[in-house]
Structures are given as structure tokens and as C-alpha cells.
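1. Here is my input, please return the structure:
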Amino acid sequence: MVTEIDDRPRVLVTRATGQTDQLIAALDAAGVVAVPVPTIDVELAPGGGALDEAIQGVGSYAWVVVTSTNGALAVLRAAERVFVPFEATRWAVIGNATREVLEREGVDVAFQPSLSTAAGLASELPVAPRDRVLLVRGNLADDRAPAILGRRGAVVRDVLGYTTVEAPASSVGLLAEAFAGPLEIALFTSGSTVRGLVGLADLEAIDVRRLPAVCIGRETATEAARLGFDVVAVASAPDTQSLAHTAARAIADLRRDSAPIAAIRKGGSRR
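-> From the prediction side, this is the model:
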């Protein structure tokens, strides 16, 4: 019996558990094998807290601003709990991936900025003085977005939608298994996925920085470069399809410009 060997390039996918299916499918369509190692855990805000309260009164806000797919999932979950209609207000999102999450559930997104960053969204959002804005974010978000909106005259309620835990212990073994075979690049979808990978690697003494990095956006690329990765490509748009296509092109470029990247093993180097 002949065993078929899959010689397609393998890439490290660092998204949280439960959020990789679309990316894995897009990579597969692009001829790339995804090797999932969740470098973060995401915990959506529980029921009965500030998010439920804010969503229950969503009609009193001029805008609901969601700055990530996890924020979108948190808002949808809260809306289900408190039975609030999505059309009660206007919705603004940071980029295509967040828009897709909301639109799949029937939410009509009214605004998306030209620059897919939280600061870009806050700077471009069409607000009038004293407009009430509900901003749903994660625990690792910085203060730029609420500060910009405040300077523009908006009255901002900043609510925690989810908590991100970097370098979850459950992924330590998965990382060691992933690096037992050849890997060509690492895919990063947020700064926290970069930091999470570095944290996991430190526990296993794996030199993950030897992997070239492909990032979903400029802010993620900046964090990857800060932590010592060679960022070889950034997706043209912050969504799954763009990231998968960018990864496939980056691998082709790397293979054309140099010898194929060999297996990077624990404590080892490129060979």
C-alpha cells in the first residue's frame, strides 16, 4: 500500500481555538497546509454584566463601534441574551472580517474606515458633538480610540467585550508538535497572537523568530517586527481571504529568492 505524502507548504496559524476554520479553508484553497497552534485564548464577556446592560440600551447610542471580530461575537452574544433588535442603532466596524461577522447575523453595518485600525476608525467615524458612542473592545486595547472620539466631542462608553489570554498552557504541546515538522511561515492576526507565540516558545526553548512572518495588518506587523520577526508580507486587507492569498504569495517569493525553508526544530536552526 502506497501512502500519499502531502508536500504542500505548512504554515503556523496562531488564531484562537474556534476561529480558524475559515482561514484553514482559505489556505487549503491556496495550496497551503495550516498547522493550528492557538497562541491566545479568547473569553467573551459573561452574561449579566456591563456589556449586557449597554446592549440593552443600545437604542440610546448614535453608534455602536466594534474594533475586532471578537468584539463582534461578544456583541452578538449579548444581543441574543437581552433580545435587542440589531436595527436599533448604527454600527461601525474596523475592517472586512468584523463586518462579515456582523452581516452574517443580519446586522447592517453603516460605517467602515479607510484605515483599518482602531485609531483610524475613531478619527473617521462621522460623529456630531455630544453623540453617544458605545465602544466594545478587548482587555488589551489601548486608549487611542476613546481618546480620539472624546476629543472630537463624542460621549464614549467603553465596555469590555472579551478578555484575551496570551500563551495558553494548553497550546504548549501543540507548538512542540508543530515544530517537529517543516514550517515555512507564521501567520499573525493580532499583536496578541505574536506575543502569545513568543511566550509559548520561551516555555519550550523553540526559536520561533526564525520563521518569517505574514501579518493581517500594519499594527500586527509592527508588533511582530518589535519582537524580532522578519515580516515578509502584510495582507492587502484585514480579512481571511487576503491573508491566505498573501501567505501563498509570500511562500512562493521566499522559495524563488532562496532555497526552500527547511524544518525548524526545537532548539535548532534553518538547514
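2. Please count neighbours and contacts with C-alpha atoms only from this point.
-> Will do.
3. what packs against whatever helix or strand residue 22 lives in?
-> Assigned by DSSP states H and E, residue 22 falls within helix 21-29. Packed against helix 21-29, as judged by 3 or more CA pairs under 8 Å, 6 or more residues apart in numbering; DSSP states H and E, are the following elements: strand 33-36, helix 240-257.
4. for residue 113, what are its contacts?
-> 93, 94, 95, 120, 121, 124, 125 (CA atoms under 8 Å, 6 or more residues apart in numbering).
5. er, residue 34 I mean
-> 10, 11, 12, 13, 24, 27, 28.
6. quick one: it from residue 246, how far?
-> Using CA to CA, to the nearest Å, residue 34 is found at 14 Å from residue 246.
7. one step back: so can I have a markdown table of the contacts of residue 113 showing neighbour count, secondary structure and distance to residue 257?
-> Converted to a markdown table, the contacts of residue 113 look like this (neighbours: other CA atoms under 10 Å; DSSP: H, G, I helix; E, B strand; the rest coil; distance: CA to CA, whole Å):
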| residue | neighbour count | secondary structure | distance to residue 257 |
| --- | --- | --- | --- |
| 93 | 28 | strand | 38 |
| 94 | 25 | coil | 35 |
| 95 | 24 | coil | 32 |
| 120 | 17 | helix | 35 |
| 121 | 25 | helix | 37 |
| 124 | 15 | helix | 40 |
| 125 | 17 | coil | 42 |
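8. How about residue 67: what's its closest non-neighbour residue?
-> In space, and not counting its chain neighbours, residue 67 is closest to residue 94: 4.9 Å by CA to CA, 6 or more residues apart in numbering.
9. Would you agree the one you found is in contact with residue 122?
-> No. Residue 94 is beyond contact range of residue 122, at 9.3 Å (criterion: CA atoms under 8 Å).
10. What helix or strand is residue 91 located in?
-> Taking DSSP H and E as the criterion, residue 91 maps to strand 90-93.
11. Please provide the structure for the following sequence as well, for comparison with the first:
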Amino acid sequence: MTRAKAQASALSSQIEANGGIPVEMPLISCKEVEDKSAIHNAITSIHTYDWLVFTSKNGIDFFLKDFEKLTGTTKIPCKIAVVGKKTEDILTDYGLQADLIPKLFVAESLLESLLSVLHTGERVLFPRGNLARTVIPESLRENNIYVNELDVYENMIEASSKNQLFQAILHQEIDVVTFTSSSTVDNFVKLLEGTNWRDHIGQIVFASIGPITSKTMIKHDLPVHVEPKEYTIQGMLNSVMENLKEDKKC
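-> All right, here's what the predicted structure looks like:
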């Protein structure tokens, strides 16, 4: 599991429940931004926005923690859009409900859904990480919609995992590598630079959470053995198990 340590426990539990051995090897970590002036300005002017758009759990957590700290509440006066079911569940934990959730849990589907309900001149606040994709804000601006891209957290490479990662691959200690974002793929390749890791991955199953992550894997010449139809952690895990069952049959 290559996702951030704070997010790995749920997947670990699911893997154990299905008879697997979870190996947590975070390749990415998140931290709050140091200068919060832009965040505070956005929060104090939240009433001027028509929509609040979240595309990740971290976006919700970092923004709403600052929002609650500054206002004393998590009540949001504008409509809220989320990218998927898991993101919606996190929102519910804060006592909020999503007004819009796309059919497919990817940014492109969320963009399509937003364009069907947004009107020219409306204002959108988009809390995000510093490495977030820009497909949504760029396309909304092309349709004359104002978007404030607000960095509420920073993604950092987890350099401490470098040696553990290489040794695990070298000694064939892992059977499956799961990628839950393009950032984890980028960091995987970056951390292994200068080693002969590609000579030792022949038996490893590489799993992607969805098409955007798969595209990044292909860019780095990594095989995509698994990509679920439902772009969620559970969907990916189910697809991994199906893949392993097929291998055993062969």
C-alpha cells in the first residue's frame, strides 16, 4: 500500500479480512500549508461562493478543520460537490451533505456534472492539494465560471520509504502494489531512481484505482494489471482478488 500512512488503515483492515498480509509503505505524506492567509480569506468570504468542490478526503479534512477553527462551525452556506462516494462519506462525518456526486468517481465525470448545473458568472471554491489536477478549474473557467483554487495542503514525497521499498522488491517480499493516485505512482518511480528495480518486478501485480492513475503508470512504463470498474479502494481490492484467483486457475 503506497498511500499516505493516515489513510492506509482502512485498506489494511480489508486486506487482512480477506486473508492477505498488508504491507504499509507510504510514498506520500500530506501537511498543512504554512501561510493560511488565502485560506482564511476564502473562509471569511464563503458566503460569496455558489459551490464548494471537493475531489479528495484530504481536501475536506484540511479545509473543514480550518473552517471550524475560524468560524466555530462546519455549516457551509453554499452547495457542495464531491468526486465520489468515499469523499461523500467523509463529508457526512462533518455533518454535511453533498448536493452533487457524479456517476463515475473521476474528475472528468464531476466536471461534466458541474457543467450541467453551473451558470455563467457563478463562483466556485476549490480546496485542493498543491499537486491536484487542473482539469476541473481550467474547464470551468473556459465556461465563464469563476474558480478559486485554494491550496489547503501540500503533498510531500515520503523519502524514508526508499530503502524499504527497494529491498521489498529486490527480495520479492510483495505480490501486489496498489496505487491510489498519480502522485503515488510518480513517487514510486522517483524513489527507485538509480536502482535496478525493474529487473525484479516480473511477478508483481500492479493495481490502479482508476484510469487517471493508470495513465500515469503507463507514462512510467509500469504495467497495469488491475483497474476496477468502480474507482474506489473497495473496487480496486475486489479486482485484485479476482486477478489473483485467475492467476491461480492458470
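12. follow-up on the earlier one: for the helix or strand following the strand holding residue 91 of the first structure, buried residues please.
-> In the C-terminal direction, the helix or strand that comes right after strand 90-93 of the first structure (DSSP H and E) is helix 96-104. Across helix 96-104 of the first structure, burial judged by 16 or more other CA atoms under 10 Å covers 96, 97, 98, 99, 100, 101, 102.
13. Tell me the residues of the second structure aligned with stretch 238-245 of the first structure.
-> Aligned by TM-score structural alignment, stretch 238-245 of the first structure falls on residues 231-238 of the second structure.
14. Residues contacting the longest strand anywhere in the second structure, please?
-> Identified as the longest strand of the second structure according to DSSP state E is strand 146-157. Under the criterion CA under 8 Å, 6+ apart, residues 27-33, 38-39, 58-59, 62-63, 121-131, 137, 140-141, 187 lie in contact with strand 146-157 of the second structure.
15. could the helices and strands packed on helix 21-29 of the first structure go into TSV alongside distance to residue 183 of the first structure?
-> TSV is the format used below for those (distance: least, CA to CA, whole Å):
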stretch	distance to residue 183 of the first structure
strand 33-36	9
helix 240-257	11
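16. for those, which one sits closest to residue 63 of the first structure?
-> helix 240-257 (25.8 Å; CA to CA).
17. same for the closest one, what does it pack against?
-> Where contact means 3+ CA pairs under 8 Å, 6+ apart, helix 240-257 of the first structure is packed against helix 21-29, strand 185-188, strand 213-215, strand 231-234.
18. what's the angle from it to helix 21-29?
-> 40 degrees (axes from the mean of the first three to the mean of the last three CA atoms, to 10 degrees).
19. Identify the residues contacting helix 240-257 of the first structure?
-> By CA under 8 Å, 6+ apart, helix 240-257 of the first structure touches 9, 22-23, 26-27, 30-32, 97, 184-185, 187, 214-216, 232-237, 260-261.
20. Please name the residues that touch residue 224 of the second structure.
-> Contacts for residue 224 of the second structure were tallied using CA under 8 Å, 6+ apart; they are 206, 207, 208, 214, 217, 218.
21. any idea how far it is from residue 22 of the second structure?
-> For residue 224 of the second structure relative to residue 22 of the second structure (CA to CA), the value is 20 Å.
22. repeat for residue 187 of the second structure
-> From residue 187 of the second structure over to residue 22 of the second structure the distance is 20 Å, taken as CA to CA.
23. Alignment lookup: residue 101 of the first structure to the second structure.
-> Alignment note (TM-score structural alignment): residue 101 of the first structure maps to residue 90 of the second structure.
24. Now its match: closest residue in space that isn't a chain neighbour?
-> Using CA to CA, 6+ apart, the closest residue to residue 90 of the second structure is residue 57 (6.5 Å).
25. The first structure: which residue goes with the one you found?
-> Counting by TM-score structural alignment, residue 57 of the second structure corresponds to residue 69 in the first structure.
26. how much space is there between the counterpart of residue 145 of the first structure in the second structure and residue 58 of the second structure?
-> When the second structure is aligned by TM-score structural alignment, residue 145 of the first structure is paired with residue 136. According to CA to CA, residue 136 of the second structure stands 17 Å off from residue 58 of the second structure.
27. do the same with residue 37 of the second structure
-> In terms of CA to CA, residue 37 of the second structure sits 19 Å off from residue 58 of the second structure.
28. who's more crowded, the two?
-> Remark: of residue 37 of the second structure and residue 58, residue 58 carries more neighbours, 22 against 10, as counted by other CA atoms under 10 Å.
29. what about that one, helix or strand, and which?
-> Taking DSSP H and E as the criterion, residue 58 of the second structure maps to helix 57-71.
30. looking just at contacts, which helices and strands does that helix meet?
-> helix 37-44, helix 85-93, strand 123-129, strand 146-157.
31. overlap between the contacts of residue 34 of the first structure and the second structure?
-> Counting by both residues aligned by TM-score structural alignment, their matches' CA atoms under 8 Å, the members of these that carry over to the second structure are 13, 24, 27, 28.
32. so what's the aligned partner of residue 185 of the first structure in the second structure closest to, chain neighbours aside?
-> Taking TM-score structural alignment, residue 185 of the first structure has residue 176 as its aligned residue in the second structure. In space, and not counting its chain neighbours, residue 176 of the second structure is closest to residue 205: 4.6 Å by CA to CA, 6+ apart.
33. re earlier: just the buried ones from the contacts of strand 146-157 of the second structure?
-> When those are checked for burial by 16+ other CA under 10 Å, the buried set is 27-30, 32-33, 39, 58-59, 62-63, 123-130, 137, 140, 187.
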